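>>> When you get a sec, could you give me coordinates for this:
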Amino acid sequence: MPGKHRIGEDGTRGLIPDGLAAALSSLCLLHCLLMPLGVGLLPLFAGLSADALEGPEWLHWALLLMALPFSIHALWKGLENHGRPAPARMAALGFTLMAAGALAHGHHLLEQLLTVGGGLMIAWAHWRNWKLRAALS
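Here you go, the predicted structure:
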């Protein structure tokens, strides 16, 4: 039933969770993408440890755990709406990569590759979910 998640004639209520979930998932992505800038400014922060520059390990888990419930909600509603599991599968892979990145904390390049790759997959999953839902509105 395509219209069951709509609040008004424009159907925007059903699309908000995807935007929110993508934004929260992108926090990890931004964190990793801004790290090279921090490394470039490293001489200015000569006395700081590596942990101070990349953030504590708990930060990765906190961002991941904040984004996860919103993603599950948005992707579940999308699956109910459009019936296609591909966005949820891609997001699951993205979250797995981001968790692996958090586990790789301290292995700078591996951590960044896993987290950025996972964040991009999650962003794609929510974009695709949004497009599939919008096509039915």
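
>>> Please make it C-alpha for all contacts and neighbour counts, starting now.
Fine.

>>> Tell me how many other residues surround Asp10.
By other C-alpha atoms under 10 Å, 10 other residues sit near Asp10.

>>> which ones are touching it?
Contacts for Asp10 (C-alpha atoms under 8 Å, 6 or more residues apart in numbering) come out as Ser137.

>>> what about it, is that helix, strand or coil?
The three-state label given to Asp10 by DSSP: H, G, I helix; E, B strand; the rest coil is coil.

>>> Would you do the same for the sequence below? I want to compare the two.
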Amino acid sequence: MPDAPASTTSPPLATLPARPPFWDRLGIGISGLCMIHCLLLPVVLALAPLWPMAEELHAWLHPVFALLLVPTTLLALVHGYRRHRNRRIAMWLVAGLVIVLVAGVLGHEMPGAFAETSITVTGSVVLIAAHWRNWRAGAACRPHPPATVPPAS
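Here you go, the predicted structure:
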């Protein structure tokens, strides 16, 4: 059974709140920083004469991004899903997070830096798009009341 939002079309941007909710803004920002890091680090490292220091910086950035992305994505997912109840958006948020985490954990085991960068950028783009959709879907509908359990008879 498809899980469609309350409205099948998104409202025009002019009718949406000026800014996405905090957790989606933070998730978009962190995912964007992660993507920029992955795209620019090879260029910076090629130009940097302090290779050992740059390599140490690169090694600790992955756990820092993970520590920031996991709670941000999960909080955005919970807050957004409470409003729109769209499982597809929740799946995309989780998928993007998993892709980025897999690239961060297994990236150095992959042959060549291109594979790690490609997978991380793919995960970051999925996360950014999912946060965007989470914001749009949440802004397009009224909040759903919390699920209640019917009383036992």
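
>>> Superposed, what's their TM-score?
The TM-score (TM-score structural alignment, normalised by the length of structure 1) is 0.76; 125 aligned residues with a C-alpha RMSD of 2.7 Å.

>>> now the residue most central in space within structure 2, nearest residue through space, not along the chain?
Compute the mean C-alpha point of structure 2, and by C-alpha atoms, centre = their mean the closest residue is Leu127, 2.9 Å away. Nearest non-adjacent residue to Leu127 of structure 2, counting by C-alpha to C-alpha, 6 or more residues apart in numbering: Gly96, 4.7 Å away.

>>> For the aligned residue in structure 1 for that neighbour, the count of nearby residues, please.
Aligned by TM-score structural alignment, Gly96 of structure 2 pairs with Gly94 of structure 1. Neighbour count of Gly94 of structure 1, defined by other C-alpha under 10 Å: 25.

>>> Gly94 of structure 1: which element?
For Gly94 of structure 1, the host element (DSSP states H and E) is helix 86-103.

>>> Tell me which other helices or strands that helix touches.
On a contact count with 3 or more C-alpha pairs under 8 Å, 6 or more residues apart in numbering; DSSP states H and E, helix 86-103 of structure 1 meets helix 57-82, helix 108-136.

>>> Kindly compare burial across the ones you listed and name the winner.
helix 108-136 (a mean of 21; mean count of other C-alpha atoms under 10 Å).

>>> corresponding residues in structure 2 for it?
Matched against structure 2 by TM-score structural alignment, helix 108-136 of structure 1 falls on residues 113-141.

>>> Repeat that for stretch 15-25 of structure 1.
Counting by TM-score structural alignment, stretch 15-25 of structure 1 corresponds to 21-31 in structure 2.

>>> quick revisit: tell me which residues touch the residue nearest to Leu127 of structure 2, please.
Contacts of Gly96 of structure 2 by C-alpha under 8 Å, 6+ apart are Thr122, Gly123, Ser124, Val125, Val126, Leu127, Ala130.

>>> Surely the third one is in contact with Ile36?
No. Distance between Ser124 of structure 2 and Ile36: 9.5 Å, which falls outside the contact criterion (C-alpha atoms under 8 Å).

>>> shared neighbours of these two, which are they?
Counting by C-alpha under 8 Å, 6+ apart, Ser124 of structure 2 and Ile36 have no shared contacts at all.

>>> tell me which residues of stretch 27-35 of structure 1 are tucked away?
Going by neighbour count (16 or more other C-alpha atoms under 10 Å), the buried part of stretch 27-35 of structure 1 is Leu27, Cys28, Leu29, His31, Cys32, Met35.
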